[in-house]
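K.L.:
Curious how this folds, go ahead:
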Amino acid sequence: MNVDRTTLVGAIKAGKAPQVLLVYGEELQVQETCRAIVDAVVPPEQRGFNLERFDGRTAAWEQIEASIETAPFFAGKKLVWIENAPYFFSRDQKGGLGEKIFEHWREGKREEAFQLVFDLLVLEGWSQEQWDSLTVSASRSFAELLGVDSGDLEPAFTELFAYCRSRRIDLGKRRSGGDHELMALLDKGLPAWSLLLLSATQVDRRTRLYKRLEDMGAALHLALERDRAGRPSRESLWEFVAARLKQWGKSVEPRAREMLLARAGDDLRTLQQELDKLVLFVGESPQVRPEHVDAIVTDTGAPADLVDAWRARGVEVLTERPRRR
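P.N.:
All right, here's what the predicted structure looks like:
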C-alpha cells in the first residue's frame, strides 16, 4: 500500500513508521518531504552526529551499512539518508529512462539528464573503456542505449552527447546494484536506533525491492497529475500554487493565478521561486492579485503548446511582460 506525506511524517513523529522509507517522484517535492522527515527525526543541534547523508550513485554499500550499524552519538534516532538511491532500476525501465533523459534536456535540466545517462550506462553494464573510446561519429551505440535514432533528434542528440562527454563520468566509482544487500538488511532488520531514508526521482515499481517496501507501507510517491503530453496538468499546478500560498496564510485570485502560470511555466522550482518573491512582495495582504503578479513575476515564457492548450480550454492567459513602474 502507498502512504501520503502527512500520514508518513505523523507516523515518524509517533515512532510508528517503518525503519526503511522510500520517497520518490518530483524532485522538488521529494527534497522538501525528505527535509520534513529530517526535521521530524533529528533535532538541528544533533545533525552533526545523528544524521548521515550519502549519494547512492557513488557511496559503497559497505560504507552505508557500517553507518546504519553504528550507534548514534546522541540519544534518539540516527537517520541515514541515501539520495539518488540506485536500487530500483531494471532493464525493463530502459525505454522510459531514454524518454526522460530527452524530456529533461528539452526543459533545460542538463544536470538531471546527465545523471540519468550515468544511471543508464551502469544499468547496461558499460565499462569505462567503452565510454572513453566513444566519439560523436561513432555514437550509434550511445543512441541505441537511449533507445532513439540519433538522426531523428539532431541537434539535441549531439548536444546531449557533447555535454555528457564534457563531464567526467567515472564508471569505476558509480555503484550499481545494492538491491540484494538492502533486501538482506530488510530480512535481518535494522538496529533499533536506525532509520534508513531512500530518495530518488526514477523508480521501477516492478522491482522486487520496491514491492517489498510498498507492502510495508514504506513507499511514498510524490508526483503531479500530467496531461497526455507529459506536462503537469493545469489543475495540479493550481493545487500546487494554492497549497504553497496557504502555508503563508494567503490565497490567489483566479486571474492572478493564470498570469503566474503563464509567466513562470510548469517547472516546479521556477514556480516556487516566483511564489517566494510574491509572498515577500505582497507583505500583509491576504490575497495575491493580478497587479502583484504584474509587478514582480518574471516572464520566463511558458511553453507555447502549454499556453495554446490552456486557451483551447477557455482559460484566460495573460502573457504580457510586467510593466515597469
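K.L.:
Only C-alpha atoms from now on, for both contacts and neighbour counts.
P.N.:
OK.
K.L.:
which stretches of the stretch 201-325 of the chain form helices?
P.N.:
In the stretch 201-325 of the chain, the segments counted as helices under DSSP state H, counting those that start in this stretch are 208-215, 234-247, 254-264, 268-282, 290-296, 304-312.
K.L.:
winner for burial among the ones you listed?
P.N.:
helix 254-264 (a mean of 22; mean count of other Cα atoms under 10 Å).
K.L.:
could I get the helices of the stretch 201-325 of the chain as CSV with distance to Ile12?
P.N.:
Shown next, in CSV, are the helices of the stretch 201-325 of the chain (distance: least, Cα to Cα, whole Å):
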stretch, distance to Ile12
helix 208-215, 16
helix 234-247, 21
helix 254-264, 35
helix 268-282, 26
helix 290-296, 38
helix 304-312, 39
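K.L.:
Compare these and give me the one nearest Lys77.
P.N.:
If you check each of the helices of the stretch 201-325 of the chain against Lys77 by Cα to Cα, helix 208-215 wins as the nearest, at 20.4 Å.
K.L.:
The closest one packs against which elements?
P.N.:
strand 20-25 (3 or more Cα pairs under 8 Å, 6 or more residues apart in numbering; DSSP states H and E).
K.L.:
what angle sits between the strand it packs on and helix 208-215?
P.N.:
100 degrees (axes from the mean of the first three to the mean of the last three Cα atoms, to 10 degrees).
K.L.:
So which elements touch strand 20-25?
P.N.:
helix 27-41, strand 194-200, helix 208-215, strand 219-222.
K.L.:
quick one more, to check against the first:
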Amino acid sequence: MTYFEVIKELKNKKISPIYLLFGNETYLIQDLQQKIIQKVLDEPERGMNLSTFDLEETPIQEAILDAETFPFFGEKKVLLLKNANLFKANPDKTKVEHDLKSLEQYMQEPVDYTVIIFVAPYEKVDERKKIVKQMKQMGSMVKCEPPKEKELKSWIEMLLKNMNVHMENAAIQLLMNEVGSDLMAIQKELEKFSHYVEDKEPITIDIVKQLVSRHVESSTFTMVDAVMNQNIAEAIATFKDLMKKNEEPIAMLALFASQIRLILQCKLLKGKGYSKPQMDKQIKAHPYAIKMALDRERFFSVEQLYEMVSVLTKTDEQMKRGKVEKELAFELLLYQLITLRQPS
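P.N.:
So this is what the prediction gives:
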C-alpha cells in the first residue's frame, strides 16, 4: 500500500485496525501516523486514549494487553508502537523479549475499538514472517519511501489543496528543481509562499524565484548547469550565495563531484541501453536526482566527464592538504571545468 492510497482511504473514513508504516522516508511516516491519529481521535480524546510504546523497551505482549483494554470515556483508542523491529528479517537485540504468538493471536481477531500503528523506520520488512503475512491480510502495510517525480508533484498539489492555495505548474516545477525531494523543506517553502500571496492569488514562478531558499543540493545542479552553459558569472554567483549561508567548500565540492559522477554513471548506463526504471534500480540515488542527471548527460561527452572527475579529485586533495585557500580553490575549479566544456 502507498502513502496516497492510505490518504484516500482515510478521506473515505475507511480505517484499518492495524497499520505497519515502514520505509526510509521518515517525514511520510510521521505525517501518516498523525493523520491516522487525527482521523480516529478528536483533540480532547488524545490525552486519555492515545498510548505510545517503544518496542525496544516494552514487550509486544504488554502493548497487546493495552490494545484489548476498553477506551477511557470514548469509543476508540490508538496505540502508537515505535521501533517495531520485530518485522525485520534480523531484529536488533533489545533488553525485552517479545512474545510474537500474542501478536499473531491478536491479528487473527483484532478488537474493533483499537487502532494499532506500528512504526518501523527500516527500508524492508521480512515478508516470509507469519506476522508480516497476517499484516497483509488483516491490516495495512504502508511503504513510506521517497516519492518519484509524479508522486512528488501529486504530494505538493495535495498540500496546496489543504492550504487552499493555487500554484502555477511552472512554479511547482521550479520549486522541485530548487528543493529536490526534501519533503520537509518543500512543506516549509509552501507555507512561506502561502503567507506571501493574498487571497486567491496564485503562487507564480516569479514568487518562487523571489522567495525560495537556496538548497545546497539543487544549487550544485545550478552550478553544473552554469558549467554546461559556460556561464562563469552564474556559477560564481551561486557559489557565493552558498558561502553566505556558511556552507563548507569541501562539503560543496563533495556534493558537486557526486553530481558529476551521477551524470557520468547515467551516461554510461544509457550507452549500454539501460532504461530510466532500470537505472533507478541499478544506481543508489533518488529517482528524481537520476532524472536531473539524465536531463544533463547529453550536454557532456564521456571524456569531458572523466576529466571533470579528475579535476574535482585534485582540487579536493589540495583543499584538504591546505595547499590553497578553499574559496579560491573552488572558484578556480569552476573556471577549469568551464574550460573543459569548451570545444577543443
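K.L.:
what's the TM-score here?
P.N.:
Here the TM-score for the pair of chains, by TM-score structural alignment, normalised by the length of structure 1, is 0.60; 225 aligned residues with a Cα RMSD of 2.9 Å.
K.L.:
before we move on, the earlier item: closest one to Glu27 of structure 1 among the helices of the stretch 201-325 of structure 1?
P.N.:
helix 268-282 (8.8 Å).
K.L.:
Have a look at how far, on average, the closest one is from structure 2.
P.N.:
Aligned to structure 2 and superposed, helix 268-282 of structure 1 gives a mean residue distance of 1.5 Å (mean Cα distance after the TM-score superposition for structure 1).
K.L.:
Was I right to think Arg289 of structure 1 contacts Leu260?
P.N.:
No. Counting by Cα atoms under 8 Å, Arg289 of structure 1 does not reach Leu260; the two are 10.2 Å apart.
K.L.:
how much space between Asp295 of structure 2 and Asn12 of structure 2?
P.N.:
According to Cα to Cα, to the nearest Å, Asp295 of structure 2 and Asn12 of structure 2 sit 39 Å apart.
K.L.:
one step back: could I get the helices and strands packed on strand 20-25 of structure 1 as JSON lines with distance to Ile296 of structure 1?
P.N.:
Output for these, formatted as JSON lines (distance: least, Cα to Cα, whole Å):
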{"stretch": "helix 27-41", "distance to Ile296 of structure 1": "23"}
{"stretch": "strand 194-200", "distance to Ile296 of structure 1": "33"}
{"stretch": "helix 208-215", "distance to Ile296 of structure 1": "43"}
{"stretch": "strand 219-222", "distance to Ile296 of structure 1": "29"}
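K.L.:
Mind checking the ones you listed for the one nearest to Glu69 of structure 1?
P.N.:
strand 194-200 (7.7 Å).
K.L.:
Which part of structure 2 matches the closest one?
P.N.:
Using TM-score structural alignment, strand 194-200 of structure 1 corresponds to residues 114-120 of structure 2.
K.L.:
Check the mean deviation of the matching stretch from structure 1.
P.N.:
Averaged out, stretch 114-120 of structure 2 is 2.1 Å away (mean Cα distance after the TM-score superposition for structure 1).
K.L.:
buried ones in that stretch?
P.N.:
In terms of neighbour count (16 or more other Cα atoms under 10 Å), stretch 114-120 of structure 2 has its buried residues at 114-120.
K.L.:
Over to stretch 277-291 of structure 2?
P.N.:
279-280, 286-291.
K.L.:
Other residues contacting it?
P.N.:
If you take Cα atoms under 8 Å, 6 or more residues apart in numbering as the criterion, stretch 277-291 of structure 2 is touched by 146, 148-149, 180-181, 262-263, 266, 269, 276.
K.L.:
For Asn169 of structure 2, state which of the residues you listed is nearest.
P.N.:
Glu149 (13.4 Å).
K.L.:
Please pull up the equivalent of the closest one in structure 1.
P.N.:
Checking TM-score structural alignment: Glu149 of structure 2 goes with Arg234.
K.L.:
from memory Met23 of structure 1 sits against Leu222, does it?
P.N.:
Just to correct that, residue 23 of structure 1 is Val rather than Met. Yes. Under the criterion of Cα under 8 Å, Val23 of structure 1 makes contact with Leu222 at 7.4 Å.
K.L.:
who touches both of the two?
P.N.:
With Cα under 8 Å, 6+ apart as the test, Val23 of structure 1 and Leu222 both reach Val30.
K.L.:
More neighbours: those two, which one.
P.N.:
Using other Cα atoms under 10 Å, the more surrounded residue of Val23 of structure 1 and Leu222 is Val23, with 25 against 18.
K.L.:
residues touching the corresponding residue of structure 2 for that one, list them.
P.N.:
Residue correspondence to structure 2 (TM-score structural alignment): Val23 of structure 1 is matched to Leu21. For Leu21 of structure 2, the contacting residues are 29, 117-121, 141-144, by Cα under 8 Å, 6+ apart.
K.L.:
ok, Leu21 of structure 2 to Pro277 of structure 2 distance?
P.N.:
According to Cα to Cα, Leu21 of structure 2 stands 25 Å off from Pro277 of structure 2.
K.L.:
Also Glu327 of structure 2?
P.N.:
Counting by Cα to Cα, the gap from Glu327 of structure 2 to Pro277 of structure 2 is 38 Å.
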